[in-house]
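Novice: Show me the folded form of this:
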Amino acid sequence: MRRRTFLHLSTSISAVAATGLVGARPALAGPRPRLIVAADGTGDHTGVQAAVDAVPSGNTEPFVIGVRPGTYLGQVIIPADKPYIELRGLGRRPADVVIADDRANGTPKPGGGTWGTSGSASVTIDGADLRATNLTFANLFDEAAHPEITNRQAVAVLTRADRLVFDRVRFLGNQDTLYVNSRAAGVVARAYFRDCYVEGDVDFIFGRATAVFDRCHIYSLDRASTPAGYVTAPSTDITNPYGLLFTRCRLTAAAPAGSVFLGRPWHPSNDPNAIGQTIIRESFIGAHIPATAWSDFGTWPWRDARFAEYRNYGPGAAPSADRPQLTPTEAAAHSPTTFLRGADNWAPHLCP
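Specialist: Below is the predicted model:
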């Protein structure tokens, strides 16, 4: 069983560094960092949240925070009044900079109660136009060490803002790793993920945002149960024609063959208007995905959701009657451009 156990900081660092590697690339061009975060005290701040707090409220231009190699523990919250932040990892690889926390839905809060799914997030992004590059976000909650906690949703990143870009970023966790959301039902929030790595087991990419995953590696862990997991759990509002889109991605797994579903429809608070959409196109799908690729979610049938594929390949992409496929005309209407464009013609996928 491939599970993440973080009993000590040294264990967490080695485990995070050893999984989901994204290849090294030369340093990114762009504005020089205005603040440097360094755990050893050689920068402007020793913690990421302190650097975010130093960004002026109402900022109207890119504000680059460079993060030197190291592991930075503690929740990070980027508020709505601090847009245009870039978090830039200054290491050679995304694994060199790790921003992490370790709480779950059911983790007790100091003042009573528990954190809940949203409150468990290691990083919460409410500031629009954020960019994150060349780093890792993780939730290090250790399920095995906390059998008393049954609500184990543990979010690495929660997004609720519009026009977010993640370039060569790793998202590590188990259940509910990446929560792509918006500030309210019916409000569109767009996010673009390029050359990223996302891993988890249950519903580990979920929410009502419009999110495009372009050339990403989506990795399903093995939780030694049946089923072993679900890749997506979209809750796209019925008024939004664009939910989750995976294009030119690789879906692989440690889980056994036929044990993981591509997704199931999430209806938060039994919202009947949450008609989730996941589309996977022109992607490699490993043998962990069965012939019936989608699953019901409680009483909500997957056939009522907006699930579809287009020209996928690999051992887990075999056509069957339970694999809805887009026509070429439908595929043309479900591309990164149509998903991301909006009224402002946003096109991050066309930028270098």
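Novice: rest of the way, CA atoms for contacts and neighbours
Specialist: Will do.
Novice: ok now stretch 84-94, how far from the chain's centre?
Specialist: 17 Å (Cα atoms, centre = their mean, to the nearest Å).
Novice: One more: stretch 212-219?
Specialist: 10 Å.
Novice: Pull the residues that contact it.
Specialist: Taking Cα atoms under 8 Å, 6 or more residues apart in numbering as the criterion, the residues outside stretch 212-219 that touch it are 191-200, 244-254, 336, 339-340.
Novice: ends of that stretch, how far apart?
Specialist: From its first residue to its last, stretch 212-219 covers 16 Å (Cα to Cα, to the nearest Å).
Novice: ok, now stretch 305-321?
Specialist: 16 Å.
Novice: Show me what counts as buried in that stretch.
Specialist: Of the residues in stretch 305-321, 305-313, 316-319 count as buried by neighbour count, 16 or more other Cα atoms under 10 Å.
Novice: Residue 60: neighbouring residues, count only.
Specialist: By the criterion of other Cα atoms under 10 Å, residue 60 has 12 neighbours.
Novice: Over to the one 4 residues further on?
Specialist: Residue 64: 22 surrounding residues under other Cα under 10 Å.
Novice: Would you check that it makes contact with residue 86?
Specialist: Yes: counting by Cα atoms under 8 Å, a contact exists between residue 64 and residue 86, whose distance comes to 4.6 Å.
Novice: Can you tell me the closest non-neighbouring residue to residue 257?
Specialist: The shortest distance from residue 257 to any residue that is not its chain neighbour, by Cα to Cα, 6 or more residues apart in numbering, is 4.0 Å, and that residue is residue 288.
Novice: which residue ranges form the strands in the stretch 51-200 of the chain?
Specialist: With DSSP state E, counting those that start in this stretch as the definition, the stretch 51-200 of the chain shows strands at residue ranges 63-67, 70-73, 76-78, 85-89, 97-101, 123-125, 131-139, 157-159, 164-172, 178-180, 190-194, 197-200.
Novice: I have a second one here; can you model it like the first so I can compare?
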Amino acid sequence: MPDAHLSPAGAGACVDTPLRLRFDRPVEIGQRGRLRVHRGDGAVVETIDLADPEVGRRPIGGARSDYGELHQWHYHPVLVTGGEVTVVLPDALDPDEDFFVTVDAGFVRGHGGVTAEDGWHFRTRTLPSAGATRLEVDAAGGKDFCTVQGAVDVVPEHHDREVLIAIAAGTYEEIVYVPQTKPHLTFRGAGRRRTVISYANNDLLNGDAAMRGEPIEMSCCPKRVIERSDRFNCWRAVFGIDADDVRVENLTIRNSTPAGGGQAEALRGNGERITVRNVSLLSHQDTLRLQGRCYVADSYIEGDVDFVWGTGGLFVERTELKALGRGYYTQIRNTDDGPGAVFVDVRLTRATGVPDGSSYLSRVELSRFGGSQVVFIDTAMDAHVAATGWVTTDVNDAWDTSRLRLQEYGSTTLDGHPLDLSGRAPVAGELDADGAAWFRSPAHVLGGWDPR
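Specialist: As a prediction, the model looks like this:
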């Protein structure tokens, strides 16, 4: 028998189960070798071949490019943490089937492998009934699915019923994608400290840097908003939403890409009426990106460079936004008459070591987005926010700043003292009480939609 604990084993495995080998010592993956999943009759249904250069490619969520071609994501098929090896199969297994697993010697360095005689057997569970309106996810394997994506995948396309995806406490190391054909989903965790969806997805793995040389027919983003710069940057988020009427609640989404690792969204939304409540969004650059209409409340967002950005209408209230380093809280890219980003009753804080005057409320690229809108109302902020507050790039005689909609009202220090705004950049302005009252309504900002 192999000197490792093998799971899953026995009956009741999720169809999307990861395969795990647990050793009593730290281990490393070899340079070559195969892990195979066989049906009970011996037929091979899945293979992870370490020597195959395409082993780290898979479809996720049925994502399709702007040309209608199935998109292939880059992912990590084998993850090693200390003495635990986790293998992520590219596809879900069939339900109600018997399977066994074999592993070549050397797949794990120094390990003799797993043969059919070693008895790594399991049977998958029955799927929930078609049209189920509640799907349960548990990373430990005790519910309908082991992954969030597994639950998304069984929702029928173009359905018209609300579906709750209840996510148990645990850490889910995965990329999640909700295609535009699957609206009306609610993702509800067991609490921000208990349910964590995490992955190191970024520009180098699944963005412009990774897609150079790829066929554009397979990789060009769907639902493109900015023709020139939205070609491949939709694939690099941990949690991507292209559907309408999606809610995310009571959980944390963490992009574990380290500082300096490139653009790396935790959450990207490109749909109508996306609601985010009681959620922590963690990354460094580009943490939250919105291109449709989105409401965020009672949440926490951290980052350093442009960590709230996008082209859509965004209303954020009762939320803490923490700067992890020098940079910009927002980079909003609106058309002249399009709704921008409005922040009401939020707190702008900083991590230890972030110096005074090193962060800005927003930066705007005038050459393309001179009509952008960013509004802060009743915002408490620390001294790391620069006195000028706002930054516009490409400032010279060629660009008109009169269309900018950068405004504040009721800004204070963290302990509630009114801020002196006399040093703010001249491209921004102050609202009066009546103007601020208008912006306090999400329905005014979000085209009549009131998510409260």
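Novice: picking that back up, show me what contacts the residue nearest to residue 257 of structure 1?
Specialist: So, once contact is read as Cα under 8 Å, 6+ apart, residue 288 of structure 1 ends up touching 252, 253, 255, 256, 257, 258, 259, 260, 316.
Novice: quick one: which of those residues is most hemmed in?
Specialist: When neighbours are counted as other Cα under 10 Å, the busiest of these turns out to be residue 260, with 27 neighbours.
Novice: Residue in structure 2 paired with that residue?
Specialist: With TM-score structural alignment as the matching criterion, the partner of residue 260 of structure 1 in structure 2 is residue 359.
Novice: again, but for residue 41 of structure 1
Specialist: That one, residue 41 of structure 1, aligns with residue 141 by TM-score structural alignment.
Novice: Its match touches residue 11, doesn't it?
Specialist: No: Residue 141 of structure 2 sits out of contact with residue 11 when judged by Cα under 8 Å, with a separation of 11.1 Å.
Novice: More neighbours: these two, which one.
Specialist: Taking neighbours as other Cα under 10 Å, residue 141 of structure 2 and residue 11 compare with residue 141 leading, 18 against 14.
Novice: Kindly provide the distance from that one to residue 387 of structure 2.
Specialist: As judged by Cα to Cα, residue 141 of structure 2 and residue 387 of structure 2 stand 52 Å apart.
Novice: what about residue 339 of structure 1, is that helix, strand or coil?
Specialist: Under DSSP: H, G, I helix; E, B strand; the rest coil, the three-state class of residue 339 of structure 1 is helix.
Novice: who touches it in this structure?
Specialist: Taking Cα under 8 Å, 6+ apart as the contact definition, residue 339 of structure 1 lies against 210, 211, 212, 242, 243, 245.
Novice: How much space separates residue 123 of structure 1 from residue 311 of structure 1?
Specialist: Look at residue 123 of structure 1 and residue 311 of structure 1: by Cα to Cα, they are 34 Å apart.
Novice: longest strand anywhere in structure 2?
Specialist: With DSSP state E setting the assignment, residue counts place strand 320-332 as the longest strand in structure 2.
Novice: and it, which residues are buried?
Specialist: In strand 320-332 of structure 2, counting by 16+ other Cα under 10 Å, buried: 320-332.
Novice: Any chance of the residues you listed in a markdown table with distance to residue 175 of structure 2 as columns?
Specialist: As requested, these are exported to a markdown table (distance: Cα to Cα, whole Å):
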| residue | distance to residue 175 of structure 2 |
| --- | --- |
| 320 | 25 |
| 321 | 24 |
| 322 | 24 |
| 323 | 25 |
| 324 | 24 |
| 325 | 26 |
| 326 | 28 |
| 327 | 27 |
| 328 | 26 |
| 329 | 25 |
| 330 | 24 |
| 331 | 24 |
| 332 | 25 |
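Novice: Among the residues you listed, which one sits closest to residue 308 of structure 2?
Specialist: When the buried residues of strand 320-332 of structure 2 are compared for distance to residue 308 of structure 2 (Cα to Cα), residue 330 comes out closest, at 4.7 Å.
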